[in-house]
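1. I'd like to go over a predicted model; first the sequence, then the structure.
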Amino acid sequence: MMIVGEWIKDIQRDRENIIEELSKELRQKHPWLLTKKLVGRDYEKACEIVRTAVLSNKELLFEEKDEAFRRIMGQVTGYGPLQEFFVGTVRVPDISRPVDASEITEIMVVPAPDGPPKVFYSCHGRRYYAGDNYFPDNKVLLEYCQKICDDSGRPLVVDSPIQDVWLKDGTRVAVVAFGASPLGPAVTMRKSPLLMLPLPMDELVKKNMLPEFAARLCRDLLIKGYAKIGIFGRTDSGKTTFMKALALFYPRYKRIIITETSYEFFLPGFDNCLNLVEVISAGVVIVDMTMLCNVVNRSNPDISIVGELRSKEIVPALQIAASTSCFMTTGHAGTIRDLRTRIVGMHRDAGIELPRDSLDETISTLFDFIIFLGKETRTKEEKRTLMSIEEVVPGGYRTIIRFDFDEFAATGKRRWIYENTVSKEKLSRLAFQGAEILPEYKEIKQKYLY
């Protein structure tokens, strides 16, 4: 039995060597395979080159060639064993049709204490288990992670066990290994915005994330009126998705400047849009969000977007909001109370102790409106949901539209309540800035929204 086992290992080793040698030859003959972002026609051309080379190779058996093709394409794209989540189609439970890989938004690899690492993915706001047949063990997964990190110039080593890096296509990769993850390396990949076009607002309405009336109100008042908007929610509540959908309503000629810690916010068709991101080299932040926000203040944008408020960048973000009429950002907070606590903490990160009696005034400088999002977990769909739209008014907050929790608890139906109109003073200012003030925004004609 030992002899047979060794013989099988020898065959597998020979096959590995053949595939590796063929991959090396292709990289030497076509160096652009390693430098270009392989999307669209470039990906199709790469497939043709690799497939031709594999099929013409006389050392590989016929039944080995499909696997060789997948392995080599995984190497040249940088996707490795996870390539199926980036190109082609995927079979997703509960969805009858084959799902295009572009609909996969996130891939997670989790170590297992007693077997191969397990792979999960997100599609349409839900997470699914893909299997444990992608990496045979933690050692292979670690080598995969180290290759990605080395390619980004940020080695994954014992002294630096946490890395935030990118694939060639812009996909963001968070890696945790060694002592920081005792069971083995763990990976989270968030797809590049270049691979995923923003969902328009009518698609979010179709998905029942919000009622059509709320979508029209956001467009007619908040966007056409160039309001300052904060979009808040807890993890995976759809904040960036919602902000992109709102931004698509802006005129395409407007000068938009976007600042982020990593490149996630892409607006196709906006020719006067500038994306700015943090720069990190050898684990040291060279250009941070504070510096980027200061650049925005000097660049005269029509619309300023800060990808997310997390920490001390709130100080320059305040300067942006105070000096421009149109500002938009996201952040982690589920309620006004959560937001007030977060704002104090962000200032503390910047070395500023914000007086409590100045807190609401600070929020009113940042925002005209605050939109809260959530994600229900009662149903299988786990739908992302508009929780409320709040107007920031002198001395407090005014709920315009809110999700009806009582109706959902009693019947399972998704319903929203149109609780208050926007204040007369705010409507007048928004009208001055271009908002479309319809009669239903001045008077509540339909209380319940579906």
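-> Cool, the structure landed.
2. switch to C-alpha atoms for all contacts and neighbour counts from now on
-> Fine.
3. now Tyr428: how far from Gly225?
-> For residue 428 the amino acid is Ser, not Tyr. 10 Å (CA to CA, to the nearest Å).
4. which one of the two has more residues nearby?
-> Legend: neighbour count by other CA atoms under 10 Å for Ser428 and Gly225, higher for Gly225 (24 against 15).
5. for Phe432, see how far away that one is.
-> 8 Å.
6. the closest residue to Asn133 other than its chain neighbours in helix, strand or coil?
-> Of all residues beyond its chain neighbours, the one nearest Asn133 is Pro116 (7.3 Å), with distances taken as CA to CA, 6 or more residues apart in numbering. Here Pro116 is recorded as strand under DSSP: H, G, I helix; E, B strand; the rest coil.
7. comparison target, given below:
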Amino acid sequence: MSAPANDPMARFRLTDQYQQLKSALHRHLISLIEERNLDIDQWEPIRVERFVNEQVRLYVMQQRLPVNQRESDALAQDARDELMGFGPIQSLVDDDTVNDIVVNGPNKVFVEREGRLSVAPVRFVNDGHVIRVIQRILAPIGRRVDESTPMVDARLADGSRVNAIVPPIALDGPCLSIRKFRKQALSADNLIERGSITAVEVEYLRQRVHNRTNLIVIGGTGSGKTTFLNLLSQWIPAGERIITVEDAAELRLHHEHVVRLETRPPNLEGQRAVTARDLVRNALRMRPDRIIVGEVRGDEVLDMLQAMNTGHDGSMTTLHANAPKDALHRLELLAGFAGYSGSENTFKGQVMSAIQLLVHVSRLPTGERRVMSITELTGASADELSFRDLFRYDLDAGRHLDLRRGAA
């Protein structure tokens, strides 16, 4: 995980000399804009570009800076990003190959491409610079971070998810995470080409979704649960009424009858929050054919199971778990936290009647994502729920296995 070693410009941009030049230039431009009372926020991008390019040219000449044309162009680009964009990370936001951007401080910026983290050849000046960029990102959606509200998790206008945390909660300085919203959702063919799943598994899951199977996609953080849930959702027959419930809207369904609901955090007084449980309960009153919950992680688990048990067949959700057995234990744990007062056996029976299929997705150490198993629940006893794998990915052999009876 290192910066591009063969790109002299990338290395130059990381030097203290360049950062000092960029900071001085930025201060100069801000002073100039204020002196002339320029409202550049209202300008067309091309006008801003011409203005910055000309001022950088004059500044380099007047200060007799020892920079070549390529370095001068880099200064101009970075100056535009500081004035109109997200500063050092604007180029990463614009890069369609980048899925995630992670800032762990001024000098620790990482990107994720195809499941692999690497150091990005950008840096901030200091903690204050990081916080200013965070505030600029949050301003259009009416959010901010400060000492009284040091954490924020939100959805940007383009659908990307942003999480920011600042001191005093973040002990080593402000941190920022951006999960970019894919402009085009991955298709089944994309996943087959990447080896994430086989055509046989795709056809099996397509039929199960069409036949209104209740299922849960399980996996760890960054495993692709939401991406896979979105794929499954595309196979719901046209004409069905679908209600989606998410903390940050990521699902993209193109059906005619889709109602998208999104939770709302409490205000500064700690009031007026709208939780996932509130939304799932309300969804049950909206005449849904299916309910899709982006992720169950709290007391909404009880209402989701109720939905699956009361005629809303074909409902789906995701759950943070690393194996099918772990998923079932986690459901019990969440139900306990939610105040479930029934017996353990009764709860197992509810799970058994509510959920038919578990799809386990995972990100391998190589960064590749795989459907590790497609698992069917087969029964409930006094001790535990029983299940069997229909498909499983053999990590050692590097291939998907069809374990159904009579499968070749």
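-> Everything's here; your move. Treat the numbers as computed from the prediction; the structure is a model and nothing was measured.
8. TM between them?
-> TM-score of the superposed chains, computed with TM-score structural alignment, normalised by the length of the second structure, equals 0.81; 371 aligned residues with a CA RMSD of 2.9 Å.
9. now the longest strand along the second structure: buried residues?
-> Counting residues, the longest strand found in the second structure (DSSP state E) is strand 369-380. Neighbour counts using 16 or more other CA atoms under 10 Å place Arg369, Arg370, Val371, Met372, Ser373, Ile374, Thr375, Glu376, Leu377, Ala380 of strand 369-380 of the second structure among the buried residues.
10. now do that strand: which elements does it pack against?
-> helix 344-354, strand 357-363, strand 385-394 (3 or more CA pairs under 8 Å, 6 or more residues apart in numbering; DSSP states H and E).
11. try it again at 6 Å.
-> strand 357-363, strand 385-394 (3 or more CA pairs under 6 Å, 6 or more residues apart in numbering; DSSP states H and E).
12. just the angle for that strand relative to strand 357-363, thanks.
-> 150 degrees (axes from the mean of the first three to the mean of the last three CA atoms, to 10 degrees).
13. what's the angle from strand 369-380 of the second structure to strand 385-394?
-> 160 degrees.
14. which parts of the stretch 151-300 of the first structure are helices?
-> 201-206, 212-217, 239-247, 289-297 (DSSP state H, counting those that start in this stretch).
15. select, out of those helices, the one closest to Leu195 of the first structure.
-> Among the helices of the stretch 151-300 of the first structure, the nearest to Leu195 of the first structure by CA to CA is helix 239-247 (13.9 Å).
16. now the angle between strand 369-375 and the closest one, please.
-> 130 degrees.
17. in the second structure, what residues pair with helix 239-247 of the first structure?
-> The alignment of helix 239-247 of the first structure onto the second structure (TM-score structural alignment) spans residues 225-233.
18. what about that stretch, distance to the chain center?
-> 13 Å (CA atoms, centre = their mean, to the nearest Å).
19. could you do stretch 151-162 of the first structure as well?
-> On CA atoms, centre = their mean, the centre of stretch 151-162 of the first structure falls 23 Å from the chain's centre.
20. for it, list every residue counted as buried.
-> Ser152, Arg154, Pro155, Leu156, Pro161, Ile162.
21. the residues you listed: which two are farthest apart?
-> Ser152 and Pro161 (14.8 Å).
22. for Ile355 of the second structure, which non-adjacent residue is closest in space?
-> Asn214 (5.2 Å).
23. and that neighbour, what's its match in the first structure?
-> Asn214 of the second structure maps onto Lys228 in the first structure, by TM-score structural alignment.
24. what is the neighbour count of its match?
-> The tally of other residues near Lys228 of the first structure (other CA under 10 Å) stands at 25.
25. what's near enough to touch it?
-> Applying CA atoms under 6 Å, 6 or more residues apart in numbering to Lys228 of the first structure gives the contacts Cys326, Phe327, Met328, Phe367, Asp368.
26. can you redo those as a markdown table with distance to Arg402 of the first structure and neighbour count?
-> Below are the contacts of Lys228 of the first structure laid out as a markdown table (distance: CA to CA, whole Å; neighbours: other CA atoms under 10 Å):
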| residue | distance to Arg402 of the first structure | neighbour count |
| --- | --- | --- |
| Cys326 | 24 | 25 |
| Phe327 | 23 | 26 |
| Met328 | 20 | 26 |
| Phe367 | 18 | 25 |
| Asp368 | 17 | 23 |
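27. relative to Thr171 of the first structure, how far out is the counterpart of Ser177 of the second structure in the first structure?
-> By TM-score structural alignment, Ser177 of the second structure lines up with Thr188 in the first structure. Thr188 of the first structure is 10 Å from Thr171 of the first structure, where distance means CA to CA.
28. so where do the strands sit in the stretch 1-150 of the second structure?
-> 100-103, 109-113, 116-119 (DSSP state E, counting those that start in this stretch).
29. what range does the first one cover in the first structure?
-> With the alignment judged by TM-score structural alignment, the segment of the first structure matched to strand 100-103 of the second structure spans residues 106-109.
30. how about stretch 370-377 of the second structure?
-> Residue span in the first structure matched to stretch 370-377 of the second structure, by TM-score structural alignment: 385-392.
31. that stretch vs the second structure, average distance?
-> Mean deviation of stretch 385-392 of the first structure relative to the second structure after superposition (mean CA distance after the TM-score superposition for the first structure): 1.2 Å.
32. and for Ile3 of the first structure, the neighbour number?
-> 8.
33. the helix or strand hosting it: how far from the chain's middle?
-> Using DSSP states H and E, Ile3 of the first structure sits in helix 2-29. Between the centre of helix 2-29 of the first structure and the centre of its chain there are 38 Å (CA atoms, centre = their mean).
34. the strands in the stretch 301-450 of the first structure, which residues?
-> Assignment of strands within the stretch 301-450 of the first structure using DSSP E, counting those that start in this stretch yields the ranges 303-306, 327-332, 369-375, 384-393, 396-403, 416-418, 448-449.
35. could you redo those as TSV and give each row distance to Phe135 of the first structure?
-> TSV is the format used below for those (distance: least, CA to CA, whole Å):
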stretch	distance to Phe135 of the first structure
strand 303-306	37
strand 327-332	33
strand 369-375	31
strand 384-393	32
strand 396-403	43
strand 416-418	46
strand 448-449	48
